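> quick one, structure for this:
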Amino acid sequence: MLAGLTGWHIVAIVLVVLVLFGATKLPVFAKGLGQSIKIFKKEVSEVQDDMAKDRTQRSDAHLDRETVTTPDTQTRRASEDR
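Here you go, the predicted model:
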């Protein structure tokens, strides 16, 4: 995305941002952006923790299950005994 930008391009973009937003609004903008990133990282971490907890609960529940035979197996064995 930024592969074609040189140093002069970045300087020009920074100058345009300064002119558009003004030096007084940039700290407020940066603070809001930082808080948004912090909240986003926290939510991603919580979702990953929930997914890991669900994964362990599912694997624990799977280990507690009893082996169930299917009706086809029982039918075949009954017919073989005759």
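> drop to CA atoms for contacts and neighbour counts, all remaining ones
Fine.
> in what element of secondary structure is residue 17 found?
Assignment of secondary structure by DSSP states H and E places residue 17 within helix 7-21.
> now the angle between helix 7-21 and the helix or strand following that helix, please.
Towards the C-terminus, the helix or strand next in line after helix 7-21, according to DSSP H and E, is helix 26-64. Note on geometry: by axes from the mean of the first three to the mean of the last three Cα atoms, to 10 degrees, helix 26-64 and helix 7-21 are set 100 degrees apart in direction.
> distance from helix 26-64 to the middle of the chain?
The offset between the C-alpha centroid of helix 26-64 and the centroid of the whole chain comes to 7 Å, using Cα atoms, centre = their mean, to the nearest Å.
> to compare with the earlier structure, here is another sequence to fold:
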Amino acid sequence: MGIFGNAFTGWHLLVIVLVVLVLFGATKLPVFAKGLGQSIKIFRKEMVDVQEDIKGDRDKRSADHQDRETVTLPDTTSQTRRASEDR
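Just a heads-up that it's a prediction; the model follows:
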């Protein structure tokens, strides 16, 4: 026997807890949802910014290495150097 006898079972208490949560939490749920939505929006924007930074760095690195050529030395070893070093 519980504190109230057989009046409340586990399901009754669960329903009561849910009703109390909805009644007292209803004013806070829209604020929480709005904050969550803004956080997701900011996170997505930052992810796009990071991807653009990575792409820009990759393009810059690729452009830095475009003026390199493979040169064969007399001892048949290959090395990479800048084309501007030959001038």
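> got the contact list for the helix holding residue 17 of structure 1?
Outside helix 7-21 of structure 1, the residues within contact range by Cα atoms under 8 Å, 6 or more residues apart in numbering are residue 26.
> tell me how far it lies from the chain's centre.
With Cα atoms, centre = their mean as the basis, the mean position of helix 7-21 of structure 1 lies at 33 Å from the chain mean.
> distance check, the residue most central in space within structure 1 against residue 23 of structure 1.
Centre of structure 1 computed as the mean C-alpha position; nearest residue by Cα atoms, centre = their mean is residue 44, 5.4 Å away. Relative to residue 23 of structure 1, residue 44 of structure 1 is positioned 32 Å away (criterion: Cα to Cα, to the nearest Å).
> do residue 71 of structure 1 as well
Remark: distance between residue 71 of structure 1 and residue 23 of structure 1 (Cα to Cα) = 76 Å.
> so which of the two has more stuff around it?
residue 23 (11 against 8; other Cα atoms under 10 Å).
> what does that one correspond to in structure 2?
For residue 23 of structure 1, the aligned position in structure 2 is occupied by residue 26, per TM-score structural alignment.
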